[in-house]
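# Could you look at this predicted model? Sequence included:
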Amino acid sequence: MYVPPVVPAPQAGGLADAVFDHAADDPDRVALGRKVDGEWQDVTAAEFRDQVLALAKGLIAQGVRFSDRVAIMCRTRYEWTLLDFALWTIGAQPVPIYPTSSAEQVMWILHDADISACIVEHEDHAMTVGSVIDRLPRMTRLWQLDADALDMLVASGEHIEDEIVHRHRRAVTPDSQATVIYTSGTTGRPKGCMLTHANFMYEADSIVARWEPVFHSKPGDEASTLLFLPISHVFGRMVEVAAIRGRVKLGHQPSLTASALLPDLAAFRPTFILAVPYIFEKIFHAARRKAEGEGRVKPFDKAVDVAVRYAEAGEHRSFGTAPGPGPALRVQHQLFDKLVYAKMRDAMGGRIRHAMSGGSAMERRLGLFYAGAGITIYEGYGLTESTAAATANPPERTRYGTVGQPIPGSSVHIAEDGEIWLYGGHIFSGYLNEPKATAETLRDGWLATGDIGALDEDGYLTITGRKKEILVTSGGKSVSPGPLEERVRLHPLVAQCIVVGNNRPYIAALVTLDNDAVAHWLRMRGKPEMGPSELVRDRDLETEIRRAVVAANTTVSQAESIRTFRILATQFSEEQGLLTPSLKLKRKAIENVYADEVDALYRA
């Protein structure tokens, strides 16, 4: 499946040029929002350019040179975007390190990428880097953001002339390497994906050109987005670049917790957001718990059903298979819009009408609900190796439950074994220091993703599994765990689910609980608070989780079904090394840590 391009391939320049071009064209335009002492402040295009230029001078004064790799270990915040564009201005390559990385992981990236300098957020990060710095003779500089590192850098570069910076910037070409982003390491040691300025420019410009209308709450308003995804991940990095290049007002929020995120959504009031399905699930479940606590769960569930049917009717209309919502459904929808849907939109800032989702699959019914509630979510799919999105649902014809069609100027091919192959200007140039892995993954320019999927008659892609994650039972049955896990996770009490059964007689699962949902469930049933060890033995709770497992089993054959499960007392976390920063399960690590629990699932 091929989709024609909507923008030409970049012929000159690099990512930082947009900062200087925008400031020259429209210096007073609000380019970013920056939170200072709890209050949001506007940053104009001219102010951002001046800050980028001053920081670029400081980096040169401190010895950072063209093509040097500089690591950034930090949460999502304004300073990261400032550092990215300052480093790109002088032709250096920012290399992200996840802020939750262990000393061993940090050591590997700093060594493998031949890092010459590192910027960390706070003292804990500095101590992590400091614990391995004696084994890194190339790394000679370490700066800490919360110890006024940027002010120091700016002060040290005051004597550098502007022209020196611009000479560096003019030397950057589209094929210059922009960054090395390390994979999450779900199946082994992280590999460094080398991405060029052209990869980012082509991806960002294609997304902006094709989806720009959905960036707005209504025609003619100022487009803005709040970035809360980790910039250390390619998805967050792509949002950053696309916002700057697309002249979308950009804000930053470092926390994915509802208590931190929802107040900033209300204050910043973005017109659209980009997130992983987990965020949309949490917002939905929180709204339902609130309705149940107020004794309105039946009207809420009815509103959900109406929203799903309304969106599904609209989907049929867009594909020409039905006329759309009928009069009775439209009346019901209008009623629930005032009672339920508007309140959900208000909780997300009030202006969001569109969103993009990636990182993992979103359940079709959830996507339909949000669309019916007035927030259309365009689900997409991509990898670090494809500079984020490789496919996405088009604005005018969204097919819920799929990850859409190829982005403009790219192709998707399904190999004989079902593997998804990608081609286009957004595909990476290879893995750093890994020629064998590069040769196995890049085949005549095509990226062999390792994911399994299918294209329908209209070219919409559905992800069905991952080659390396296919389980084969001792009876020879092949099972893709992803769809089963996603169905179990639909239950509001379930936080995570991992399906096991490789070389075992049958399929089983480990399940973790959503703490907020469980606390609400206990209150609504008049049960006392329980500790984790008590909860996992509660018969009523086990019955609830069993319902989730039974519902998941209805989608597969008996041989593929989950025969038994175990509820765990604690969730899997990044800090334990059991989740990637994009919240994917690290299967081997989980099975190693919970080996006794897995073995117990197969005891007679």
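Received the coordinates, thanks. Numbering: from 1, shown residues only.

# Every contact and neighbour count from this point should use C-alpha atoms.
Will do.

# how distant is the host helix or strand of Leu274 from the center of its chain?
Under the criterion of DSSP states H and E, Leu274 resides in strand 272-275. The chain centre lies 10 Å from the centre of strand 272-275; the measure is CA atoms, centre = their mean, to the nearest Å.

# what's the longest helix along the chain packed up against?
As assigned by DSSP state H, the longest helix anywhere in the chain is helix 297-318. Judged by 3 or more CA pairs under 8 Å, 6 or more residues apart in numbering; DSSP states H and E, helix 297-318 is in contact with helix 277-293, helix 327-336, helix 364-372.

# got another, please set it beside the one above:
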Amino acid sequence: MQINRLFDIIDYQILKYNKEVALGHKVNGEWVTFSSKDLKKIVDQLSMAFLSSNIGSGDKVAIISNNRPEWNFIDLALQQIGAISVPMYPTISAEDYKYIFEHAEVKMVFVGDEEILAKAKEASLGIERQIFSFDKLESCIHWEDFMSKGKNGDLSALETAKSFVMEESLFTIIYTSGTTGTPKGVMLTHGNVLHNVSAVEDRIIVPAGNSKALSFLPLCHIYERTGSFCYLFMGISIYYAESMESIGENLKEIQPQMFNTVPRLLEKVYDKIVSKGYGLTGIKKSLFFWALNLGLQYEPSKDQGSWYNFQLKLANKIIFNKWREALGGNIMQINSGASALQPRLARVFWSAGIPICEGYGLTETSPVISTSVCNLKEIRIGFVGKLVKEVEVKIAEDGEILVKGPNVMKGYYKNAALTAEVLKDGWFHTSDIGELHEGNYLKITDRKKEMFKTSGGKYIAPQPLENKFKESVLIDQLIVVGENKNYPTALIVPSFDALKDYCKHKDIPYTHDEEMIAKDEILEKFQREIDDLNKYFGKWEQIKRFKLLSKSWSVESGELTPTMKLKRKVIHEKYAKEMEDLYK
């Protein structure tokens, strides 16, 4: 059958796979699942409930919730009647909700829980706006009660509504401020995202119709949302993790073949593994670090000789097998996106039989521009993969990546001026700096907007520096600063677990984090780490001074985006004094 709209994927999945489990999540400690036919029945009934509530073509409905099947139900039901979903992060403020509600002219809201409901109500004060909830709450109408309005609905009216939805029809407005600025509404069509679904199909190596994926990145971000459409299209069962904290447990329960993630989470997994290695003793510790060092030397497309291959095979049998078990034992592919992945992580995981496939894209490109080919011959560590079909890339004179293709957005909602700034002659200006190699392998070198100039006139690209310095097991988070100053400096959040291990090894009594980062012997150790890693950079790029911080940056405290990228503007404002002190 022909798929011209995203919701056509439901009928396609029934026709081709008829899945017993299309979607699943945990309720009160038990996995609750929905088949392909359950999905269709619920989505159709919800579409008819929307029609009976005078929600139709062009109307905006907000979805604010953590990942759960209800999120998909509402999203797909809106698509079928030509209504436009406005997904929002549960973690943002009531003020942000208010701005988006008003800017998008949101008529109806679906919230996940009590906390989100309180913010949605605050943002809707003085405005008649219906709000429904996914959790059963006393102060809000439950989504199933809303759905009951469509129980005896007119299916012919629904089919008529569907017939007016075209490939070029707008299906969502995603508000993104990224790491800087006021939220802007990215308008994406069915065709934009459908292109991505078909373009990445050949990059997904897990068996179609017979695989499982664990989902934990926010569905309101286009990365996981397009991923979910790919899963539905390929008959891959989607299981939603209970929370970020339960990912490890859920991986062991579900034993998926794949999942999408961001580098920050892979860094945490790696650091946790290495921390456990430091806790070992004797021969076990020696074997662990022998295997780890083999992994750090790994080159997927290079034969390093029979002795290396023999050792790696042995390491996989006695050390790396435990890593694979911790991820459920069946992982065939992990996709990493949203920010740059440290090459050493890709090497180690590939060496351990855990393929990590980097990709690149933006909300404005639905999102995929390039993604890795998941085999030893075509993977390129340090690159964000090969360009996907029908997407063109050219590199501007200043190094900026320009993109053209069917995945590029219609524009920014109610902002023609900003649209004209980024869309010129059909080319989308990404603000990322990069290089093309071998014709279609893309390498990202930095963010144009994140580069800064020192007072000496030298340009600094902070991202490569930050990724390199985070290779130290003692460094958890780091930001490089120094705009208009005579040298770069850094704010560093230590990996306190690794610091405790170091102190134990050196017989340094550990009191509490804040006290430890002020001790001379700890500062000296960090200085040695910085000195070792500075060698990889030009003299003008090297970090001359640093400040250790006692509190981690997080989404909740505002320093990270929901995909765990640094919000540089926020960090600069919050730590202005600490940064200034580095230049005294």
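All right, it came through fine. For clarity, every value in this text was computed on a predicted model and none was experimentally measured.

# sorry, back to before: buried sites along the longest helix of structure 1?
Neighbour counts over helix 297-318 of structure 1 (16 or more other CA atoms under 10 Å) mark 297, 300, 303-316, 318 as buried.

# What is the neighbour count of the alignment partner in structure 2 of Ser131 of structure 1?
Under the alignment (TM-score structural alignment), Ser131 of structure 1 maps onto Glu122 of structure 2. Burial of Glu122 of structure 2 is recorded as 14 neighbouring residues (other CA atoms under 10 Å).

# With Leu15 of structure 2 instead?
12.

# and it, what helix or strand is that in?
Assigned by DSSP H and E, Leu15 of structure 2 belongs to helix 8-16.

# Mean per-residue distance, that helix versus structure 1.
Here the mean offset of helix 8-16 of structure 2 against structure 1 after fitting is 2.5 Å, by mean CA distance after the TM-score superposition for structure 1.

# my guess is Pro230 of structure 1 meets Met73, correct?
No - using CA atoms under 8 Å, Pro230 of structure 1 is not in contact with Met73; the gap is 10.8 Å.

# before we move on, back to that, residues in structure 2 aligned with the strand holding Leu274 of structure 1?
So strand 272-275 of structure 1 sits over residues 258-261 in structure 2, by TM-score structural alignment.

# swap in stretch 398-416 of structure 1?
Counting by TM-score structural alignment, stretch 398-416 of structure 1 sits on residues 379-397 of structure 2.

# now stretch 562-576 of structure 1
Matched against structure 2 by TM-score structural alignment, stretch 562-576 of structure 1 falls on residues 543-557.

# first to last residue in stretch 221-241 of structure 2, what's the distance?
16 Å (CA to CA, to the nearest Å).

# likewise stretch 478-496 of structure 2?
End-to-end for stretch 478-496 of structure 2, by CA to CA: 14 Å.

# Any chance you could list what contacts that stretch?
For stretch 478-496 of structure 2, the external contacting residues (CA atoms under 8 Å, 6 or more residues apart in numbering) are 452-456, 462, 465-466, 469-470, 473-477, 513, 540-553, 566, 568, 579, 582-583.

# If we go by neighbour counts, what in the match of stretch 398-416 of structure 1 is buried?
Applying 16+ other CA under 10 Å to stretch 379-397 of structure 2 flags 379-388, 391, 393, 395 as buried.

# likewise stretch 141-155 of structure 2?
Residues of stretch 141-155 of structure 2 classed as buried: 141-143, 146-147, 149-150, 153 (neighbour count, 16+ other CA under 10 Å).

# what residues does the longest strand along structure 1 touch?
When structure 1 is parsed with DSSP state E, its longest strand is strand 446-455. With CA under 8 Å, 6+ apart as the contact definition, strand 446-455 of structure 1 has outside contacts at 383, 385-386, 414, 418-423, 427, 440-442, 461-468.

# let's see 6 Å
418-423, 441, 461-467 (CA atoms under 6 Å, 6 or more residues apart in numbering).

# residues in structure 2 aligned with it?
Mapping strand 446-455 of structure 1 onto structure 2 (TM-score structural alignment) gives residues 427-436.

# That stretch vs structure 1, average distance?
Stretch 427-436 of structure 2 sits 0.8 Å off on average (mean CA distance after the TM-score superposition for structure 1).

# Relative to the whole chain's centre, how far out is that stretch?
Centroid displacement of stretch 427-436 of structure 2 relative to its chain, using CA atoms, centre = their mean, is 19 Å.

# Which positions within it qualify as buried?
Buried, per 16+ other CA under 10 Å, within stretch 427-436 of structure 2: 427-436.

# same check, this time on stretch 274-281 of structure 2
By 16+ other CA under 10 Å, the buried positions in stretch 274-281 of structure 2 come out as 274-275, 277-278.

# same deal with stretch 49-69 of structure 2?
49-51, 55-69.

# Read off where that stretch ends up in structure 1.
Using TM-score structural alignment, stretch 49-69 of structure 2 corresponds to residues 58-78 of structure 1.

# now swap in stretch 223-232 of structure 2 and tell me
So stretch 223-232 of structure 2 is aligned with residues 235-244, judged by TM-score structural alignment.

# Skip the chain neighbours and tell me the closest residue to Ser198 of structure 2.
Cys230 (7.9 Å; CA to CA, 6 or more residues apart in numbering).

# Pull the residues that contact the helix or strand where that neighbour lies.
Using DSSP H and E, Cys230 of structure 2 sits within helix 222-233. Applying CA under 6 Å, 6+ apart, the contact partners of helix 222-233 of structure 2 are 9, 197, 217, 219, 363.

# The third one in helix, strand or coil?
Of the three states, Leu217 of structure 2 takes coil under DSSP: H, G, I helix; E, B strand; the rest coil.

# mind listing what it touches?
With CA under 6 Å, 6+ apart, Leu217 of structure 2 has these contacts: Glu224.

# again with the first one
Contacts here follow CA under 6 Å, 6+ apart; on that basis Ile9 of structure 2 touches Phe233.

# Map it across to structure 1 for me.
Under the alignment (TM-score structural alignment), Ile9 of structure 2 pairs with Ala18 in structure 1.
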